[in-house]
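1. Structure for this input, please:
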Amino acid sequence: MTAGPMVIVFLGPPGAGKGTQAARLAADLSLVKISTGDILRDHVARGTELGRKVAPIMERGELVPDELILAIIREELSRMKEVRAIFDGFPRTTRQAEALDELLAELRAPVNATVLLEVPEEELIRRMLKRAELEGRADDNEETIRRRLEVYRQQTQPLIDYYSARGVLKRVDGVGDPGQVYCRIREVI
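-> Take a look at the predicted model:
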């Protein structure tokens, strides 16, 4: 599965290792990793028009409106001669997934696989507290982490159902050494 258009979506709770695993898979399969969070933070840092629009939204901890996110995705995909991408942190809602499917249909590049990294909640909390300590992220305290996990559960269950109904959902145990988790991902892709 390395030639032609390819689209992989990574789902999983905060702290599951989506970014790490998506970056590794992107490198191995010559895919572009598209992280809407990274793109938005870059626009904010550069002070672009988009950055000025989304900065206050992000500072309040709210989700950036779908139309802005979808415009970013369209722009990223339109730069590609052939669509070969991994989505990390997108889509977050069924509406976004449907819009992504419409865009990908236009580009003749449907979702090949949706990888769901599954990690028990207590392990996620442990990982994120450790990450917060290492990166000095004051916003990642246990109360905030638990709230983020609850929001994730509410938003993501419909996405799991959506991709499962399309026959592209691949559940992967996200516990263990990152190399072991990556081997599990490669087995299902």
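2. make it CA atoms for all contacts and neighbour counts henceforth
-> Fine.
3. three-state assignment of residue 116?
-> Taking DSSP: H, G, I helix; E, B strand; the rest coil as the rule, one finds residue 116 in the strand state.
4. which residues touch it?
-> Counting by Cα atoms under 8 Å, 6 or more residues apart in numbering, residue 116 makes contact with 10-12, 160, 169-172.
5. Go again with 6 Å.
-> When contacts are counted by Cα atoms under 6 Å, 6 or more residues apart in numbering, residue 116 touches 11-12, 170-172.
6. Here is a second sequence; please produce its structure as well for comparison:
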Amino acid sequence: MSAPAPRPSRIVLLGPPASGKGTQGRRLAEAFGLGYLSTGALLREQVENGTELGRQAEPILARGGYLPDDLMNPILADWLERKNDAGWVLDGFPRSLPQALFLEEWLADHGHSLDAAVSLEVPFGDLLERTRNRVECPACRWSGQKSQLVSGELCPKCGSPAGPRADDDEENFRNRHSEFTTLTGPAIEHFRRAGILHAVDATAPQDQVAADILASFASAEAPN
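-> Here you go, the predicted model:
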């Protein structure tokens, strides 16, 4: 009897805006006992704190754009260096094929490789509706839908006031979705060709999507 395949320890989570990356990324990291990084939340925090990076990122994020590789790659490399050899789930990186290649090269230079890429797939119309109802807590960075708020305004995780994100207007969403299709699509295809992509229908309720993601890993680990 063959030994079971080891659980993945380095995972990237890909998907269009409002596909549920934040929710599913945290759940996946918790299920496998891994660290978690939301690059979007990290950048919004930099903007709110008025850092140099935040000042460079703010106008790009305000129009729904992705940060260029020469800004994003060093941020990611710094975070990875601090994590050392610990496993992780990356939410929001890579957003382009060059970023995917950068990540693979960085890992190879440190004696590691990427174990899996998860792609959350949701139709455009569903994503637009989610965006119109999405809220985020500035205190703990929980994100979800208006219907999940306590008393219509409080974060269900920490109880702080939560509300719509500043960058969640419809024009911004359309810009981000267009950039996702153009820039991230090739990265997804790269991981598909590499044989490490787990494509998951993310239109179901959150619990079902989380279960389907874990099931995709179990299926991949099953002996032939």
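7. Neighbour count and secondary structure for the contacts of residue 116 of structure 1 - can I get that in TSV?
-> TSV is the format used below for these (neighbours: other Cα atoms under 10 Å; DSSP: H, G, I helix; E, B strand; the rest coil):
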residue	neighbour count	secondary structure
11	26	strand
12	22	coil
170	19	strand
171	18	strand
172	20	strand
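8. In TSV: those, plus distance to residue 2 of structure 1.
-> Output for the contacts of residue 116 of structure 1, formatted as TSV (distance: Cα to Cα, whole Å):
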residue	distance to residue 2 of structure 1
11	21
12	24
170	18
171	21
172	20
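9. So which of the residues you listed is the closest to residue 100 of structure 1?
-> Distance to residue 100 of structure 1 across the contacts of residue 116 of structure 1 (Cα to Cα) is lowest for residue 11, with 14.5 Å.
10. so what's the closest one closest to, chain neighbours aside?
-> residue 116 (4.7 Å; Cα to Cα, 6 or more residues apart in numbering).
11. Would you map the strands across structure 1?
-> 6-11, 32-35, 84-88, 113-118, 169-173 (DSSP state E).
12. angle of the third one against strand 113-118?
-> Compare the direction of strand 84-88 of structure 1 with that of strand 113-118 by axes from the mean of the first three to the mean of the last three Cα atoms, to 10 degrees and you get 30 degrees.
13. on contacts alone, who are the packing partners of strand 84-88 of structure 1?
-> Judged by 3 or more Cα pairs under 6 Å, 6 or more residues apart in numbering; DSSP states H and E, strand 84-88 of structure 1 is in contact with strand 6-11, strand 32-35.
14. try 8 Å
-> strand 6-11, helix 18-29, strand 32-35 (3 or more Cα pairs under 8 Å, 6 or more residues apart in numbering; DSSP states H and E).
15. Relative to structure 2, what is the average displacement of the last one?
-> Between strand 32-35 of structure 1 and the aligned residues of structure 2, the post-superposition mean distance stands at 1.5 Å (mean Cα distance after the TM-score superposition for structure 1).
16. again with the longest one
-> After superposition onto structure 2, the mean distance of helix 18-29 of structure 1 to its aligned counterpart is 0.9 Å, using mean Cα distance after the TM-score superposition for structure 1.
17. Give the buried residues for the biggest helix by length in structure 1.
-> Assignment by DSSP state H gives helix 142-165 as the longest helix of structure 1. Neighbour counts over helix 142-165 of structure 1 (16 or more other Cα atoms under 10 Å) mark 145-146, 149, 152, 156, 159-160, 162-163 as buried.
18. next one: stretch 80-95 of structure 1
-> For stretch 80-95 of structure 1, using 16+ other Cα under 10 Å, the buried residues are 83-94.
19. same question, stretch 69-76 of structure 2
-> Within stretch 69-76 of structure 2, the residues that count as buried by 16+ other Cα under 10 Å are 72-73, 76.
20. what does stretch 23-31 of structure 2 give?
-> Within stretch 23-31 of structure 2, the residues scored as buried using 16+ other Cα under 10 Å are 24-29.
21. Ok, stretch 130-140 of structure 1 next?
-> Of the residues in stretch 130-140 of structure 1, residue 140 count as buried by neighbour count, 16+ other Cα under 10 Å.
22. same thing with stretch 48-62 of structure 1?
-> For stretch 48-62 of structure 1, using 16+ other Cα under 10 Å, the buried residues are 51, 54-55, 58.
23. which one among the buried residues of stretch 69-76 of structure 2 gets closest to residue 7 of structure 2?
-> residue 76 (23.0 Å).
24. Give the aligned equivalent of the closest one in structure 1.
-> Under the alignment defined by TM-score structural alignment, residue 76 of structure 2 is paired with residue 73 of structure 1.
25. if I look at its match, how far off is residue 97 of structure 1?
-> Separation of residue 73 of structure 1 from residue 97 of structure 1 (Cα to Cα, to the nearest Å): 12 Å.
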